[in-house]
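Trainee: based on what follows, work out the 3D shape:
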Amino acid sequence: MTTTPHLVIDLNCDMGESYGAWHMGNDDAILQFVSSANVACGFHGGDPSTMRKTVAAAISNNVAIGAHPSLPDLVGFGRRVMQITPQEAYDMVVYQVGALAAVAATQGTRLHHVKAHGALYNMAAKDAALSQAICRAVRDVDANLVLYGLAGSHLIQAAQDLGLKAASEVFADRSYQDDGSLTPRSQPGAMIEGVDTAVAQVLRMVQERLVRSVNGRDVPVQADTLCIHGDQPGALVFAQTLRDALGQAGIDVRTMS
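Mentor: Predicted coordinates for the structure are as follows:
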């Protein structure tokens, strides 16, 4: 008799970030290896047609669909910090989540989660007011949505305070600071490019709930969902390698209910 592995993690990937004539990522192939898709909503990437196609592809692969709202920054791919008020953050998230929810509805499905993108995600992780605004927006659109946020951050706390289900997110391809935050992309060593190193970091986060910071400190971390960046070089090979490694370690990959 087959037993269910006692360790479980959701594997999510940022997708649907192409727009117009600009193509980003290999979404159709990567969807074979992930359990959740974070679909761009037009502010940092994505357009109406790409949103529709990405939702359809996720449905075909039985992958949960989430909105991936961003700062309004197509040129900077949503990775440049902008000075916004909590009310502006609320409005941006409502607008983008609502748009993708409508696309999903036309294909007979509903959104599963919301995960902020890029600078908005990192800003909110350290800013309680922004986190509360984002989580209020998610709750007000659909209180059944799961909020994906950086493990140990203000996003997770705000979601819990508002009664939302929260998924603590960890990263395979990013290094960590001593406080559990991600190393800024502007700093050396922010990205982990070696597949073996990334896989080892993931397995330790899931199995031991620890991650080694850039300064050599072991930092406690809750790993409910793991992010793969669909725009990174070699994303498909990385996704397949990671999925195989998780399986070999007896870790089940599935979406949070």
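
Trainee: contacts and neighbour counts: CA atoms only from here.
Mentor: OK.

Trainee: was I right to think Arg79 contacts Asn122?
Mentor: No - the pair Arg79 / Asn122 is not scored as a contact, 9.2 Å apart, by CA atoms under 8 Å.

Trainee: quick one: the strands in the stretch 1-150 of the chain?
Mentor: Applying DSSP state E, counting those that start in this stretch to the stretch 1-150 of the chain gives strands spanning 7-15, 36-40, 64-68, 113-115, 146-150.

Trainee: then the stretch 151-257 of the chain?
Mentor: Going by DSSP E, counting those that start in this stretch, the stretch 151-257 of the chain shows strands at 165-171, 210-212, 218-220, 225-229, 251-253.

Trainee: now the ones you listed in JSON lines, with mean neighbour count and distance to Leu130?
Mentor: Listed next are these as JSON lines, based on neighbours: other CA atoms under 10 Å; distance: least, CA to CA, whole Å:
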{"stretch": "strand 165-171", "mean neighbour count": "23", "distance to Leu130": "16"}
{"stretch": "strand 210-212", "mean neighbour count": "21", "distance to Leu130": "26"}
{"stretch": "strand 218-220", "mean neighbour count": "17", "distance to Leu130": "24"}
{"stretch": "strand 225-229", "mean neighbour count": "23", "distance to Leu130": "22"}
{"stretch": "strand 251-253", "mean neighbour count": "19", "distance to Leu130": "31"}
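
Trainee: this one as well, want them side by side:
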Amino acid sequence: MGIDIKIDLNADLGESFGRWQLGDDPAMLELITSANVAAGFHAGDPSTLRRTCAEAVRRGVVIGAQVGYRDLAGFGRRFIDIAADDLTADVIYQVGALDAIAASVGGRVGYLKPHGALYNTIVDHEEQAAAVVDALLALPTPLPVLGLPGSAVLRIAADNGIRTVTEYFIDRNYTDDGRLVDRRRPDALIDDPDRAALRAVEAARDGRAESFCTHGDSPGAVRMARTVRTALVEAGVAIGPFVG
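Mentor: Here you go, the predicted structure:
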């Protein structure tokens, strides 16, 4: 029996920098419906971001701004104790830059997804979560924000009339309280595509989230995304973006 639900598939893309190539963005764009494109602070040089946005536009994939801490060396995976006003300005800067790049190839930024340490921090850190929401409110039109169910950022965004979109990671393990297992632990990542696909179908059946993420920089990322998408489609799940 099919599942009467639509799920968005997203992945982190545009994370190459200069001669350092990360992931297979064109292959991932054949499988996903929303692309979390790096905005330059944690990864992604301007030429990479422009190529990624152009390919997303060509394939009809929605572009999202993946904003993070200013931390190229740490790939945005290190917490930064940044002042709220500075974080708000940093988020506005990243969205504006990526939106201009997207516009140059006929696209636009359709939503926001925090990256790495920022994503995890604003699950519980009220001040930084509010700073991200303040950045969204400062935009001409606030963007929908993608985040962990039950997180502070989604709560504050919803309280301010911003659309919130819940996310489930099909290639990450969770703690008992619904947080992501720390990447430093050996059980943080799931690298078995069949296991990930089973989890995805179960999560869709349970209504766990509106968008499912698979990391574009993980080993075997394309195979995993293809296996997950196939399993969802065979289960009767409609695949489509949450942004029209």
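
Trainee: can you pull the TM-score for these?
Mentor: The TM-score (TM-score structural alignment, normalised by the length of the second structure) is 0.95; 242 aligned residues with a CA RMSD of 1.4 Å.

Trainee: neighbours of the equivalent of Ala27 of the second structure over in the first structure, how many?
Mentor: By TM-score structural alignment, Ala27 of the second structure lines up with Ala29 in the first structure. Neighbour count of Ala29 of the first structure, defined by other CA atoms under 10 Å: 15.

Trainee: would you mind finding the most buried of the strands of the stretch 1-150 of the first structure?
Mentor: Highest mean neighbour count among those (mean count of other CA atoms under 10 Å): strand 36-40, with a mean of 30.

Trainee: and the angle from that one to strand 225-229?
Mentor: Orientation of strand 36-40 of the first structure against strand 225-229 (axes from the mean of the first three to the mean of the last three CA atoms, to 10 degrees) gives an angle of 50 degrees.

Trainee: can you tell me what sits against strand 36-40 of the first structure?
Mentor: By CA atoms under 8 Å, 6 or more residues apart in numbering, the residues outside strand 36-40 of the first structure that reach it are 10-17, 31, 46, 51, 54-55, 58, 63-70, 100, 114-115, 255.

Trainee: repeat the analysis, applying 7 Å as the threshold.
Mentor: Contact with strand 36-40 of the first structure is made by 11-17, 46, 51, 63-69, 115, 255, as judged by CA atoms under 7 Å, 6 or more residues apart in numbering.

Trainee: mean deviation of that strand from the second structure?
Mentor: Here the mean offset of strand 36-40 of the first structure against the second structure after fitting is 0.5 Å, by mean CA distance after the TM-score superposition for the first structure.

Trainee: picking up where we left off before, of the strands of the stretch 1-150 of the first structure, which is nearest Ala104 of the first structure?
Mentor: Closest approach to Ala104 of the first structure among the strands of the stretch 1-150 of the first structure is made by strand 64-68 (8.3 Å; CA to CA).

Trainee: which strands or helices does the closest one pack on?
Mentor: When contacts are defined as 3 or more CA pairs under 7 Å, 6 or more residues apart in numbering; DSSP states H and E, strand 64-68 of the first structure sits against strand 36-40, helix 48-60, strand 113-115.

Trainee: in the first structure, what residue corresponds to Phe17 of the second structure?
Mentor: Going residue by residue (TM-score structural alignment), Phe17 of the second structure aligns to Tyr19.

Trainee: now the corresponding residue of the second structure for Ala133 of the first structure: how far from Asp90 of the second structure?
Mentor: The equivalent of Ala133 of the first structure in the second structure is Ala131 (alignment by TM-score structural alignment). Using CA to CA, to the nearest Å, Ala131 of the second structure is found at 10 Å from Asp90 of the second structure.

Trainee: next: Val57 of the second structure.
Mentor: 25 Å.

Trainee: repeat that for Glu55 of the second structure.
Mentor: 26 Å.

Trainee: now Ala27 of the second structure
Mentor: Distance from Ala27 of the second structure to Asp90 of the second structure, by CA to CA: 30 Å.

Trainee: what's the answer for Arg108 of the second structure, then?
Mentor: 19 Å.
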